[in-house]
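K.L.:
Here is a sequence with its predicted model. Questions after.
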Amino acid sequence: MIYPIVVYGDPVLKKEAQDIEEGSIDVKKLAEDMFETMASASGIGLAAPQIGMSIRMFVVDGSPLDDEEGEEDMSDFRKVFINPEILWEDGEEWVFTEGCLSIPGIREDVSRPERLRINYLDENFKEHEEEFDGMKARIIQHEYDHIEGVLFTDYLTPFKKRILKGKLANITKGKCDADYKIKLPKKK
């Protein structure tokens, strides 16, 4: 099932998500739906809040990046992260232009540490503790931010936020170009 993507302005995107109790939901089916939703929107990561669910789960698939010359091997980077916890981040901060399915049409430079260690459960509720670096770490950091209620625009300078204010307001109203189904914030 393909879910609509919740866009900027919806409170679920700014809320810290809740842990998932084993057996409380069908995480395998949800993961399958999230991968399908992400692929249909040409994404490389998708967090549950982006489909309106305030739970600590995200999926990543870096394989679309594998075609890019000089990039790290992303062909095997397809994972489900449930109740993740970043244990540490370190290394040089590096800047990369990020985008987000919940903020269509806006891409901005974001600085993040190059490495991390994360503890998480997979779709079988098997525990893992792994280290990632480079683009894999960045994708995880971006999606992890979603379950913490943080968007990449939160890292921008006040000046940059002022410049984008009108575009962000338009996204909230549905005045944006997205070639996938979106869900607008409920009007107050």
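P.N.:
Yep, that arrived.

K.L.:
From now on I want contacts and neighbour counts done on CA atoms only, so please keep to that.
P.N.:
OK.

K.L.:
The nearest residue to Glu148 once chain neighbours are set aside: how many residues sit nearby?
P.N.:
Of all residues not flanking Glu148 in the chain, Glu16 sits nearest, at 4.5 Å (Cα to Cα, 6 or more residues apart in numbering). Neighbour count of Glu16, defined by other Cα atoms under 10 Å: 17.

K.L.:
in a helix, that's where Leu101 is, yeah?
P.N.:
No. Judged by DSSP: H, G, I helix; E, B strand; the rest coil, Leu101 forms no part of a helix; its state is coil.

K.L.:
Can you give me the distance of it to Ala39?
P.N.:
Per Cα to Cα, to the nearest Å, Leu101 is found 11 Å from Ala39.

K.L.:
Those two: who's more crowded?
P.N.:
Using other Cα under 10 Å, the more surrounded residue of Leu101 and Ala39 is Leu101, with 22 against 16.

K.L.:
Presented hereafter is structure B, for comparison with structure A:
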Amino acid sequence: MEREILLLGNPQLYEISEDVKKEELEDLRPVFEDMFDCIKGIRRDYGFGRAIAAPQIGIKKRLICILTDKPYVIINPTLEFIGDEMMELMDDCMSFPKLLVRVHRYRHCILRYTDENWEKQEMRMDDDMSELIQHEYDHLDGILATMRAIDNKSFVMKKYANPSLSK
């Protein structure tokens, strides 16, 4: 089910999420599917979207779903940054789909998490995937890309990626 995504300014987006407990896993499985449906809906409506964090749909749990080469369910993630190399980019977000924010992110990181089978996983993430997981991880701590803006001129409004969608 495609749930409503909370928009910039909603106070729930600024709250810190709680760890998922193993006994909650089965009850959360429908939420995983809802999150993947939200990614597909944003892609349909705005032409972007690879991942979503549970707080964006009002679920205060440390849970991220990524839909790239395959679907990933990321539970209770931790990040370790590799080196000091940073990159500057224009970040977008499902919670403010027509706004881009210029931010700095680490170029490389290691993601450690529990998957949907409650098995420990570890992945090295570089460049765009490193940026993506940092963005989603921030949501778990109540941090939005707007709060990481490089300066007060780092905001750009965008049009729909697909001109046939703009009205």
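P.N.:
That came in fine, so what should we check first? Worth saying up front: this structure is predicted, and the values here are computed from it rather than measured.

K.L.:
Show me the helices in structure 2, by range?
P.N.:
With helices called from DSSP state H, structure 2 shows them at 25-46, 127-140.

K.L.:
what does the shortest one correspond to over in structure 1?
P.N.:
If I follow you right, that is helix 127-140 of structure 2. Helix 127-140 of structure 2 lines up with residues 134-147 of structure 1 when matched by TM-score structural alignment.

K.L.:
So Ala122 of structure 2 sits against Cys109, correct?
P.N.:
For residue 122 of structure 2 the amino acid is Glu, not Ala. No. Here Glu122 of structure 2 lies out of contact with Cys109, judged by Cα atoms under 8 Å, at a distance of 10.5 Å.

K.L.:
Of those two, which one has the most company?
P.N.:
A direct count of neighbours by other Cα under 10 Å for Glu122 of structure 2 and Cys109 places Cys109 higher, at 21 against 14.

K.L.:
Need the nearest residue in space to the more buried one, chain neighbours excluded.
P.N.:
Cys109 of structure 2's closest residue in space is Phe81 (Cα to Cα, 6+ apart), at 4.2 Å.

K.L.:
can you check Asp145 of structure 1 too?
P.N.:
Asp145 of structure 1 sits nearest to Leu151 (Cα to Cα, 6+ apart), 6.5 Å away.

K.L.:
what's the one you found in contact with, if anything?
P.N.:
The neighbourhood of Leu151 of structure 1, defined by Cα atoms under 8 Å, 6 or more residues apart in numbering, consists of 13-14, 142, 145.

K.L.:
Alignment lookup: Pro113 of structure 1 to structure 2.
P.N.:
With TM-score structural alignment as the criterion, Pro113 of structure 1 matches Tyr106.

K.L.:
gap between the closest residue to that match other than its chain neighbours and Leu144 of structure 2?
P.N.:
Spatial nearest neighbour of Tyr106 of structure 2, excluding adjacent residues (Cα to Cα, 6+ apart): Met86 at 4.4 Å. Separation of Met86 of structure 2 from Leu144 of structure 2 (Cα to Cα): 18 Å.

K.L.:
give the contact list for the most centrally placed residue in structure 1.
P.N.:
Centroid check for structure 1 by Cα atoms, centre = their mean gives Glu143 as the closest residue, at 3.0 Å. Taking Cα under 8 Å, 6+ apart, we find Glu143 of structure 1 in contact with 45-47, 58.

K.L.:
Turn those residues into CSV, including neighbour count and distance to Lys136 of structure 1.
P.N.:
Converted to CSV, the contacts of Glu143 of structure 1 look like this (neighbours: other Cα atoms under 10 Å; distance: Cα to Cα, whole Å):
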residue, neighbour count, distance to Lys136 of structure 1
Gly45, 24, 10
Leu46, 31, 14
Ala47, 26, 15
Phe58, 25, 14
